[in-house]
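Asker: Pasting the sequence and the predicted model now:
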Amino acid sequence: MTHPLSRRSALLGTAAVTGLALWDAPAEAVSRAAADTAAFDAARERWVSLLAGASYDAAYLEKTQAVEGSANAVLRKLAFAPGRPSLWPDLPLDDPRTGNFNRSYNRMRTLALGWATPGTALHGDPRVAETAVRALDFLYEHAYHEKLDRRGSNWYWWEIGVPRALTDTCALLYDGLPKDHLARWLRPLRRWCPDPERRISHPGVVETGANRAGKAMAVAMRGLLTHDARLVRRASRAVADLLRTTRGPGDGFYRDGSFIQHDVYPYTGSYGVDYLESVAKLIAMLAASPWEIRDIDDVYAIVDRSFVPFVFDGLMMDCVRGRQITVQGHRDHHSGHKTVEAMLTLLDAAPRRYAERWRPLIKGWLTRNQAVPYQAYAPLAGIAKAKALLEDPSVPAGPRTTGTYVFADMDRVVHRRPTWAFAIAMSSERIGAAEAMNLENLRGWYTGDGMTYLYSEDLTHWNDDLWPTIDPYRLPGTTVDTRRRADLRHGKRRLPPTPWAGGVALDGEYGVAAMKLVAGGSSLRAKKAWFLLDDAVIALGAGITASDGRRVETVVENRNTHDGHPPLTRGDGWLHLSGVAGYALLDGEGVKVIRERRTGRWHDIDQGATTGGDRTPVTRHYTTVVIDHGRDPRKARYAYAVLPGASVAQTAAYRGRTAVLANSGTVQAVSRDDLVAAVFWRPGSVETALGPLTADGPCTLLARRDGRRVRLAVADPSRTAREVRITLPWPVTSLERHDRGVRRTRKAIEVEVAGSRGHARTAVLRA
């Protein structure tokens, strides 16, 4: 066994070899080679500091102990048993389809992190390094080398999972590794991960988004570990390409902030977070090096457009986490904390205009969320940055983000007020309803069928074992029939055969969202709309029709109330759930309230080879509010208001506060004071208190009068119209400001929507 090298001896050895090779070289060449070696080492050490922290501080004792405990657990169970192809009894390596080889490298990374983290008992221990060398030799021989066959196992493990874990492990253990072994262990990456832009297992596939970013990390680290500048440059170029937005269709970031992965799925909070984390660390790692990633302003803009709207006090909204919602070890706070970590990393080089906005924003998130604090899950480097920010008296704790955000390119709408947020997940012929892959998200049938996500002061609602315990047939906001369903199949896509999904926002304060529901495997059809106001969300449904002999329901609410049932107050046409919201019924509907204890297992919804949940039953209490449309409804409808944080008195007094002007298959519309909001499914007219509002084509619109000014926002979520002609209830004398394609005629406003891809056209009019 080669004795582990100290960092000093490793550097001296490298210098000696370099000196022999360049003995007769000119002094300038020798100097350049030494500078290159220093650059490789400096970048690698920056990466290690991002993983393990730069120094030990007693303030991080708890986190250090956690790192040490995890590493000791790996070390304690590791056993070199002759004749058994595994390092750990629970991870046999005979069949790559189990993913155990990927898990084994993840455990090696955990061990290496304990060895490299200052303050742990394992830190720098030569015996631990010797054990790691033996283990990595064993894994090279039995689990991952350049001549192996995948045998039908997941390509991701071979091309991203293991390369990332292996290069991290080698970087963390670098000062204790014999360098001839290092080159051998990294050799398989030449076959399995040679280029960030190529997928070896599926020739012809060009890597995008998080997959390209993950591969870029592995390629860059291999280049730094082997002193191969070509690899580092290749990774740097691949990341620079990722920062460009796309017009679609397909993967990538869009100008409206949408992020798509796997062609048709919104994944900002999963693959998007992985992308952001990799890019932020690559930027930090290669800063001030010969391979520095330049022109990175786009990444800061991407954070503002794509990530900030979906983070609520450090939690990443589940409506953009795709199938990851069912992965037990990756909940909303994990994705949120990775976003915080990436932003803290980017702050080191962020332009002033971003830094001055982000610091209070992040401090507000960290200060308010004590239920699932960032410090409990962040790496030591992230904790150090967060601690510095929290202790900086010059930075105030910023308020929550407010505004209304329409992500037309991924059928998502988010409405944020000072004390709550409301998100809507829709689907269409462009955006898939739900992804199931690798036996994950087995019961996510309705997560993209108009499911609504209410975020309140209860920051544990979505992450407290909700997904294995909630009734998957009764997700809030959805209209469903009551048939039993089989688990979703791997890779099965459902793109509802309708273009109708999207919405419009006005001044970042108000919004409208709408989707035509075409249920999968059912005759159920409905037109669903949401009107997003300052204190309420008005939900309207019309044309609810089915003919399969089953009952149809609309789910007003399905709330996880954890270990008990909070007070529920009911009145004439309203009900109030303490600590959550009030609910006002606006169309005389009767509702059914179900209060139950529900038990489930994470394994029931995720049986993935490397992500599968455990089989331990968990129980939570739920309050479910349902409108029963009966068996085979014909043009049924509903109208209700969700009043987040409202008191009992406010709930009881709400009816009449907002007028429902229309709720039909032609138009759905509401008004409040000087605001009118409507969904025109086809040409139609609706009467307001001041006169008719008409549109000669499909659109969503908001109009608000303020004195002599009228603010107007129009979009065509159907993407079928060329131009929409709108007559407002107020006479319009002129256009004060307007987007391209908005014109005034004698009696109407004409809005050109062709080519807008569902995005808004706005104008300020003089009335």
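Answerer: Right, received. Where do you want to start?
Asker: contacts, neighbours, all on C-alpha from now
Answerer: Will do.
Asker: Just confirm residue 723 contacts residue 753, I think it does.
Answerer: Yes - applying Cα atoms under 8 Å, one finds residue 723 in contact with residue 753, separated by 5.4 Å.
Asker: So these two - more neighbours on which side?
Answerer: residue 753 (25 against 18; other Cα atoms under 10 Å).
Asker: And the next helix or strand past the strand or helix carrying residue 385?
Answerer: Following DSSP states H and E, one finds residue 385 within helix 380-390. Per DSSP H and E, helix 380-390 leads on to strand 403-407 as the next helix or strand towards the C-terminus.
Asker: what sits against residue 554?
Answerer: For residue 554, the contacting residues are 477, 478, 479, 480, 626, 627, 628, 629, by Cα atoms under 8 Å, 6 or more residues apart in numbering.
Asker: And it, how far from residue 473?
Answerer: Here residue 554 is placed at a distance of 11 Å from residue 473 (Cα to Cα, to the nearest Å).
Asker: Presented hereafter is structure B, for comparison with structure A:
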Amino acid sequence: MELTRRRLLSLLSAAGLLAVVPPRFATAAEGAAGSGAVLANTVAVLAGTAQSNARAEVAGKLAAVEKGARSALAAMDRAGSGEVFAGLPLGSSDVNLTTTYRQLHDIALATRVPGGAPDLVGNAAVQTRVLERLDWLHGHVYGDQAAGYYGNWFNWEIGIPTSATRTLVLLADQLAAYNAQLLPTYVATMDAYLRNGRDGDVDLDSRFHTGANLADITTNRILQGALLGADGEDRVRKALTDQLTVFVTIDPYHLQHGNTDGHYADGSFVQHHSVAYTGSYGKALLTRVVQTLKFLDGSGYLDAAALVPVVRRWVREGFAPLVFEGWMMEIVKGRAVSRTTTGYQDVAVVVEAVVDLAGHSEGEEAAALQGWVKFVRANSRAPLDPSSFTSPLSIVRYADILADDTVPAADLGAPARSLAFNAMDRTVHRRPGWAFALARSSERISRYEYMSGENLRPWFQGDGAHYLYLAGQDQTQAYGVDYYTAVSPYALAGVTAPVEQRRTVPELYGTAWYDNPGHPLDFTASSTSQNTYVYFPRGTNRHSGGVTLDAYGAASMVQSDDVAWARRDLLPADFQVYRNATATKSWFLLDEEIVVLAAGVGDAAGRAVTTAVDARIAAPTDQVAVTGALPDGTPWPGPSDSAQHPRWLRYANATQRTAVGYLFLSGQPVRVEDAVVTRSRRLVRTANPDTPVTRRVLGLALDQPAGAPPAAYAYALVPGAGEARLRAYGPAHGDGPLTVLSNTVRLQAVKHTGLGLIGAQSFAPGRHEAAGISLDGPASVLVREARGRTTVAAADPTTDRAELAVLLRGRWLDAVSADAGVRVERTREGTRLVFDVREAYGRSLRAVLD
């Protein structure tokens, strides 16, 4: 049974809480057994068991644990004054302090790993060294509340407590003999550092205690409560009750505690209040809640039966559609796109969680999760290294799933599907052989995320940037950190940007943030103003959404300035704001084509503007070719300084065996750039190694000179197309399957005769007409005629309309089926469909007519 929002809220009520969190333990012995089970489970999850660690598949993990511990011990031996580990001076760097606690955890872990290095496992002297350093750290650094809490709040409230708590769990048997007061002293200090909470505890009204952050904090508090034994039972139950709120589906029209962070009904995941974040914070939340289920298993603290189906839905509807051949898509990783360990590594984290979730499932549900794990393994372009898993137990389960011949490899969705993650302004369109991912933005969702020196040049990543993933290719050669390093931030695929040079936050202000605590807006490192105007600014237009009909989709947005430009008169004089170009865009997502319409392309400030049709990178040694034809059918002559008007172009990488075709439907000149560039990965993230990246970059762009009137463009991407297929589309205004019906700032519409499909998206109030279809705008509509029936799907791209209407002129049809909220009427003009989109938050409604 799915745990609906209403059901979970009833379970969390005073009357229903016992359904998830059973009553208090009746006796002290039961309480001790419960705490003991939590601690034993945690050690087993982190260190494995004698049985798991005897498996050959775990050898790589044991070797990694030993290597980490020996490296840390050697650094401990070399430590100088004011250090626990050499090279990590303490007293002013929160990063060094966090790393110090993590390395103490690594040492402690090596002493508890069954089957590990004989001179480390059970070594009381090594364990005492760890406890001594914990004691010293508290006495000289961490325990000083007046001097602490510099740098990033996350390190003090989550990073350090996570490592310290797990270290104390691993060494729980030695704590009393060493110093019985060390545990309560640390717990009290960790409570005191929970400064974004309330009275040393979680505050569900705090903007810091949401989503993945809330799960991290509460899991730490659960383990701390288990360590405290009888004195910690209330702590465990309170932390668990707080954590249960992350299982609630976010209802944006009826927010709880003002919180927008979490999973939405359409599969979206948001963190930082407005950032699409499934692939980073989302996977962290998934990992943490599944780990907590394992920590609490059999303890008597939790009945997980109602929670597991919720997490399965996250995986099926939120994570699996965003994984392409073992790679996590760029559109849901926020600032993490600039990290060197992203993509395949992200999916390995998700796979471990799914492996363990399958162990909490039964029957067909367990088989479906196991089949997805095998599907990812079979289709990934990079080997998944299970030694990267946190738990040796997970490694064993993973190996057992792969060895089970009774479970076939299978994706959790159809090979051809279109998904509108409208709650986070994202769109994914999948077909066998390729996937198209689109990043939009609005006044609800951020245009980009920058923070802590990560993702230094993000300015246009939410302005219709797209990523076209092609099957069979190692995606590190197409996307990942090297894509953002090699491709100009003004020329990311799909982006319309002004021709100008912007500066990064460190370049502008000399620090990783804008600092002005004396201003009325209070600009400090993690202030609300910092988030709003620097870290993840939202757009200022409400129109961003889309519609799906079976395996087809359409998306649209009105490109806008961010809130900093809109509120520039309120900001300090030295705060840099940037103005955006203008564009109204639609994407129509079909079987073989992605059709893109853009109208009102220009700049109110009179700057030149460029629209990137696509941008692809390749290794300089790859065999890359670009061919094409002019409107009269003669061959395209190749890149030139003069204006060219190709009918179509084709990019082919023979080395990677990939190709993309481009149809130009509106006749403007196309600029083609083909260059080899070398840049450092540090260009996009200050913590990246200064590693030079050399890539061949192909860019296709539509340019608009300074001062020119607004333009309209129409083109299509045709993944995998050969030249014969591209030629078959015919001349620019001929008899090909694609017809552009309208391309204005009020209405954009296309027709595909081969599919019997019309897509129309209106951007203004009033009635809009396209090929016998009248729609009441703003609206996103798809109409398809197939097998004697007409199917109509509609959605509200603004998320705030009460209803919208679609009229099929001159046709009188009867409803065969219709979603709740759809009314079908016969009028003198034709068949009128009224869609009740009140509080639908961009969800598609449809009706089938005969």
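Answerer: It's in. Everything numeric here is computed off the predicted structure, so don't read it as measured data.
Asker: Where does the corresponding residue of the second structure for residue 641 of the first structure sit: helix, strand or coil?
Answerer: Aligning on TM-score structural alignment places residue 641 of the first structure opposite residue 716 in the second structure. Of the three states, residue 716 of the second structure takes strand under DSSP: H, G, I helix; E, B strand; the rest coil.
Asker: Residue 716 of the second structure: how many residues sit nearby?
Answerer: Applying other Cα under 10 Å, I find that residue 716 of the second structure has 22 neighbouring residues.
Asker: right, and it touches residue 592 too?
Answerer: No - contact criterion Cα under 8 Å: residue 716 of the second structure and residue 592 do not qualify, at 9.7 Å.
Asker: Buried residues, stretch 612-630 of the second structure. List them.
Answerer: Buried residues in stretch 612-630 of the second structure, counted by 16 or more other Cα atoms under 10 Å: 612-619, 624, 626-630.
Asker: Could you identify the most distant pair in those?
Answerer: Taking Cα to Cα as the measure, those span a maximum distance of 28.5 Å, between 619 and 630.
Asker: Which residues are in contact with each of residue 554 and residue 473 of the first structure?
Answerer: residue 480.
Asker: Chain neighbours aside, what residue packs nearest to the most centrally placed residue in the second structure?
Answerer: What sits nearest the mean C-alpha location of the second structure, by Cα atoms, centre = their mean, is residue 332, with 2.5 Å. In space, and not counting its chain neighbours, residue 332 of the second structure is closest to residue 277: 4.6 Å by Cα to Cα, 6 or more residues apart in numbering.
Asker: if I look at the equivalent of that neighbour over in the first structure, how far off is residue 451 of the first structure?
Answerer: The equivalent of residue 277 of the second structure in the first structure is residue 267 (alignment by TM-score structural alignment). As judged by Cα to Cα, residue 267 of the first structure and residue 451 of the first structure stand 16 Å apart.
Asker: In terms of neighbours, single out the busier of those two.
Answerer: It is residue 267, of residue 267 of the first structure and residue 451, that has more neighbours when counted by other Cα under 10 Å, with 25 against 19.
Asker: show me the contacts for the more buried one.
Answerer: 259, 260, 261, 320, 321, 322.
Asker: who wins for most neighbours among the residues you listed?
Answerer: Neighbour max across the contacts of residue 267 of the first structure (other Cα under 10 Å) = residue 259, 29 neighbours.
Asker: how about the helices in the stretch 301-450 of the second structure?
Answerer: 308-313, 344-359, 363-379, 392-403 (DSSP state H, counting those that start in this stretch).
Asker: could you say what helices and strands the last one packs with?
Answerer: The one in question is helix 392-403 of the second structure. helix 28-47, helix 50-53, helix 344-359, helix 363-379 (3 or more Cα pairs under 8 Å, 6 or more residues apart in numbering; DSSP states H and E).
Asker: Where in the second structure does the longest strand belonging to the first structure fall?
Answerer: Identified as the longest strand of the first structure according to DSSP state E is strand 618-631. Mapped onto the second structure using TM-score structural alignment, strand 618-631 of the first structure spans residues 693-706.
Asker: any residues touching the matching stretch, and which ones?
Answerer: 482, 485-487, 491, 602, 606-620, 668-681, 711.
Asker: can we see that at 7 Å?
Answerer: With contact meaning Cα atoms under 7 Å, 6 or more residues apart in numbering, stretch 693-706 of the second structure is reached by 482, 486-487, 606-620, 669-681.
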